[in-house]
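*Asks:* Test case, fold it:
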Amino acid sequence: MTEQLHIVGGGMAGSEAAWQAANAGIPVLIHEMRPKVGTFAHRTGSLAEMVCSNSFRSDDSEQNAVGLLHWEMRAAGGLIMEMADAHRLPAGGALAVDRDPFAEAVTARLRAHPNVTVVDEEITALPESGHWIIATGPLTGSALAQAIAEEAGQDSLAFFDAIAPIVHADTIDMSKAWRQSRYDKGETEDERTAYINCPMDRDTYEAFIDALLAAEKTEFKPGEAGSSHKPTPYFDGCLPIEVMAERGRETLRHGPMKPVGLTNPHQPDVKAHAVVQLRRDNALGTLYNIVGFQTKMKYGAQKSVFAMIPGLQNARFARLGGIHRNTFINSPTLLDDAMRLRSRPHIRFAGQITGVEGYVESAAMGLLAGCMAAAEIRGDTLPPVPQTTAMGALVTHITGGADAKTFQPMNVNFGLFPPVDAKGGRRGRQVRYKMYTDRAKADWQGWLGVRQAAE
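*Replies:* Predicted coordinates:
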């Protein structure tokens, strides 16, 4: 009888790991503490619940590293990408999904799989034997997090992650706002009008920045960000807007509020000084999230500050923003190249707890962990994933490519890949990125062929 694989955590990584192993013929038991044990950010007991943005970011597999990662996961029969595609929302060149139907579909597929069992229970200690994948994500339960820290012989690493607010669409004043994707990007009218844009002139922007800086913020406990004792850092890819504003008054204009590629049909001859964008958050188009507006402002402050945004002066919020502590391990020190805990090789780690950042990256590491665990249980050995692929670049980074002393969460990017030889300005960069993706696709298909032969 084939040995069972235990997966702790049913988020993006745990769900994908379970799917890959189950399809390889391995019986899988998913241990998910929700809904019995809730978290600050989760609302449901569904697997693969999206708690922050509803975007998987760029879907361009020829010029973008995360788009390439999408391609690799699709080629591997990934459940997360299949369900994301099935519940896709218009978002220009990005892959945005209808979050609740997406999570419900992932849950239904896994619960219906003959090789998968889901149990609602919290795992509070590291297992002594068996085959395990820990994919508990950024909100690992305190008891398990403590057990991991004790095993590692060091304090847990952590950073702060923030959540953007969601607005009811029918409360947005469209006499001030308009629908348009940046640079009219998209193949269909739906995609070209996927975003709602709220313009600001210079005076409104300056007053908005003043209000952000003065707003009442969430207070942190000792040892957390903003305190004097061992401050916990923010992840640069998900900074609260008020932290960005503290870095300079123009920072937001060059970040989530950049006005480029947009024309206000209400005033086509007037160039906005800054633009706040909202992206559809559900298929009905009744909810929109404010893009890049993660925040640690208190709820009352959020309502008053966001009411300063033209078009949102009477907006009603389905969810206000928030901030939570996001735990991850020092993977270059603790994990081997097969994602196993060096001190307990029967335990693998996957997902955001390993120090990758983002839904797609987390699911990708779950995919690899599931494949590796399934092969190990069968008695097979998979070759290393080529570092020239997006999967390989990520797993190499977290299991030894990064400097352990300065290790921080990382999104996939071409800087993690072995370089290619292409030179020459903007055109040269486009050629170079295409060389990266062409090489990656060929090498990933080769690796998948070896995996399939082993199965």
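*Asks:* drop to CA atoms for contacts and neighbour counts, all remaining ones
*Replies:* OK.
*Asks:* all helices in the stretch 201-350 of the chain, in order from the N-terminus.
*Replies:* Using DSSP state H, counting those that start in this stretch, the helices of the stretch 201-350 of the chain run over 202-214, 241-246, 299-306, 331-334.
*Asks:* Quick check: which of these is buried the most?
*Replies:* Comparing the helices of the stretch 201-350 of the chain by mean neighbour count (mean count of other Cα atoms under 10 Å), helix 331-334 ranks first with a mean of 22.
*Asks:* and the gap between the residue most central in space within the chain and residue 295?
*Replies:* Centroid-nearest residue in the chain: residue 358, 2.1 Å away (criterion: Cα atoms, centre = their mean). In this structure, residue 358 and residue 295 are 17 Å apart, going by Cα to Cα, to the nearest Å.
*Asks:* Next: residue 92.
*Replies:* Note on residue 92: its distance to residue 295, by Cα to Cα, is 24 Å.
*Asks:* repeat for residue 334
*Replies:* To residue 295, residue 334 is 32 Å away according to Cα to Cα.
*Asks:* repeat for residue 54
*Replies:* From residue 54 across to residue 295, the span is 16 Å (Cα to Cα).
*Asks:* and if you look at residue 215?
*Replies:* As for residue 215, its distance to residue 295 is 11 Å (criterion: Cα to Cα).
*Asks:* So those two - more neighbours on which side?
*Replies:* Neighbours were counted for residue 215 and for residue 295 using other Cα atoms under 10 Å; residue 295 has more, 26 against 18.
*Asks:* would you list the helices of the stretch 201-350 of the chain in TSV and tack on distance to residue 393?
*Replies:* Listed next are the helices of the stretch 201-350 of the chain as TSV, based on distance: least, Cα to Cα, whole Å:
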stretch	distance to residue 393
helix 202-214	38
helix 241-246	29
helix 299-306	39
helix 331-334	13
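*Asks:* Next, the structure of the following sequence, for comparison with the previous one:
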Amino acid sequence: MEPVHIIGAGLAGSEAAWQIARTGVPVVLHEMRPAKGTFAHKTGDCAEMVCSNSFRSDDDAMNAVGQLHWEMRAAGGLIMAMADRHRLPAGGALAVDREAFSAAVTEALRAEALIQIVPGEITDLPDDGNWIVATGPLTSDALAQAIRAVTGTDALAFFDAIAPIVHADTIDMSVAWEQSRYDKGETEAEQKAYINCPMTRDQYEAFIDALLAAEKTEFHEGETAGYFDGCLPIEVMAERGRETLRHGPMKPVGLTNAHNPTEKPYAVVQLRRDNALGTLYNIVGFQTKMKYGAQTQVFRMIPGLENASFARLGGIHRNSFLNSPTLLDDRMRLRQRPNLRFAGQVTGVEGYVESAAIGLLAGRMAAAQAQGRDLTPPAPTTAMGALVNHITGGAEAKTFQPMNVNFGLFPPLDEMRGGRKGRKDRYPAYTQRAKDDFSAWLAAQ
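*Replies:* Purely as a prediction, here's the structure:
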């Protein structure tokens, strides 16, 4: 049987290799480290964790990432098995001994007879065979150039400018209102495509003061602070003048406060739907490099967002990712070159667990292909299925940015539509539905 080739032995590539080998299909795992390193990695081990030692919440009843943990364990995932073996006390979170974890993943892969780990950099994309590209956010320059040659010059971004994303049901609609600027749009849905949060002059001035005073994140060694003109951090714009934001992303023109039509807002913060379900909204033009704690404090000063729950906070950092909604099918294959699958953070998921989960799916799908089968993704009601659905079509392609798993990606619960329910009832219902549907997906293979 022809082997599946995987480029990159990070969390996604390691999990993909493990899943493929467990089905009886041989794997060649290519890894450029340690011969060619990155500014972030320190070793040549597989699945090296570079940013933190946390897999976040392990609560599979009340948390979406905890549900993703559950699904990966149910699927026999190597990453979760090694994380459990090397976990550290961390309250409700899953934290690991990074060095021991990475060494254990490497040892397990090397001990598997069907996995061959080949050192060296891959600099081109093959035209045939069964390949998975799992190179992560620090894809080498040569391979990134090869990916751009296949997908188009705008397919990869090397500094992603990320705006915060808010859970729609935590926006106070007694303060905010729905309206597109100048009521643009041919349909009512288009004319109400934005949620608007108004500010008085005093509120705006206080917001600017807090924005300028907030603690900012410094760039890592090896990164530069060059920004795209169209997505400057809001604090950089504010430093250019106190009225800059009011004449930029916070301009109040073309809008009428539905709650008080006679009073003109001094400034307006707009939120735009971020997914097809309408459960998530991003704060338009609010890319930021404020530290996370500062972001929640400053952004909750915005009228209507005082009690906002954030699905993702903002940031600007070096990253390489595909515009997956336009480039990948739901088997995570490149539409122009279906012999190539992509997995991990390069697909536009954010986080260790999400990266490994997409690797798990890509591995199983590639193994099925090698065996002459077709494996459909899990239902979008599952954590893995929700992620795949988001990156391959559920997200808005024009504003696509990396995303963590969260309940905003899950289809709403039918029984909840009659009225708003609290998290205590809603989240366990999401996870129980996900467990049932993921178990059925596994049983059908």
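*Asks:* Translate the residue nearest to the centre of the first structure into the numbering of the second structure.
*Replies:* Using TM-score structural alignment, the equivalent of residue 358 of the first structure in the second structure is residue 351.
*Asks:* State the distance from that match to residue 79 of the second structure.
*Replies:* 13 Å.
*Asks:* In the first structure, which residue range corresponds to stretch 238-253 of the second structure?
*Replies:* The aligned range for stretch 238-253 of the second structure in the first structure is empty, by TM-score structural alignment.
*Asks:* Let me fix that, I meant to ask about stretch 318-328 of the second structure.
*Replies:* Against the first structure, stretch 318-328 of the second structure falls on residues 325-335 (TM-score structural alignment).
*Asks:* got the contact list for that stretch?
*Replies:* With contacts defined as Cα atoms under 8 Å, 6 or more residues apart in numbering, stretch 325-335 of the first structure is touched by 137-140, 145, 152, 156-161, 341-343, 349, 352-355, 397-404, 407, 409.
*Asks:* Can you give me the end-to-end span of it?
*Replies:* End residues of stretch 325-335 of the first structure are separated by 22 Å (Cα to Cα).
*Asks:* ok so, going back, quick one: residues contacting the nearest residue to the match of residue 358 of the first structure once chain neighbours are set aside.
*Replies:* Excluding its sequence neighbours, the residue lying closest to residue 351 of the second structure (Cα to Cα, 6 or more residues apart in numbering) is residue 404, at 6.2 Å. Residues in contact with residue 404 of the second structure (Cα under 8 Å, 6+ apart) are 311-312, 349-351, 354.
*Asks:* Return the residue of the first structure aligned against residue 404 of the second structure.
*Replies:* In the first structure, the residue equivalent to residue 404 of the second structure is residue 411, according to TM-score structural alignment.
*Asks:* Equivalent analysis for residue 198 of the second structure, please.
*Replies:* Counting by TM-score structural alignment, residue 198 of the second structure has no partner.
*Asks:* what are the ranges of the strands in the stretch 1-150 of the first structure?
*Replies:* Here the stretch 1-150 of the first structure has its strands, by DSSP state E, counting those that start in this stretch, at 5-8, 28-32, 55-58, 88-89, 94-97, 116-120, 131-134.
*Asks:* Next, work out how far apart the closest residue to residue 320 of the second structure other than its chain neighbours and residue 230 of the second structure are.
*Replies:* Leaving aside its chain neighbours, residue 320 of the second structure sits nearest to residue 137 (4.6 Å; criterion: Cα to Cα, 6+ apart). Counting by Cα to Cα, the gap from residue 137 of the second structure to residue 230 of the second structure is 22 Å.
*Asks:* Tell me which of the two has more neighbours.
*Replies:* Taking neighbours as other Cα under 10 Å, residue 137 of the second structure and residue 230 compare with residue 137 leading, 19 against 8.
*Asks:* What's the separation between that one and residue 50 of the second structure?
*Replies:* Distance check for residue 137 of the second structure against residue 50 of the second structure: by Cα to Cα, it reads 11 Å.
*Asks:* now do residue 396 of the second structure
*Replies:* 29 Å.
*Asks:* again, but for residue 220 of the second structure
*Replies:* Distance, residue 220 of the second structure to residue 50 of the second structure, by Cα to Cα: 12 Å.
*Asks:* what sits against the aligned residue in the second structure for residue 344 of the first structure?
*Replies:* Matched to the second structure by TM-score structural alignment, residue 344 of the first structure sits across from residue 337. With contact taken as Cα under 8 Å, 6+ apart, residue 337 of the second structure is in contact with residue 127.
*Asks:* returning to what we had before: let me know the closest of the contacts of residue 404 of the second structure to residue 20 of the second structure.
*Replies:* Using Cα to Cα, residue 354 comes nearest to residue 20 of the second structure of those, at 18.2 Å.
*Asks:* In contact with the closest one, which residues?
*Replies:* 68, 344-345, 387, 404-405.
*Asks:* Out of these, give me the one that has the most neighbours.
*Replies:* Neighbour counts for those, by other Cα under 10 Å, peak at residue 344, which reaches 34 neighbours.
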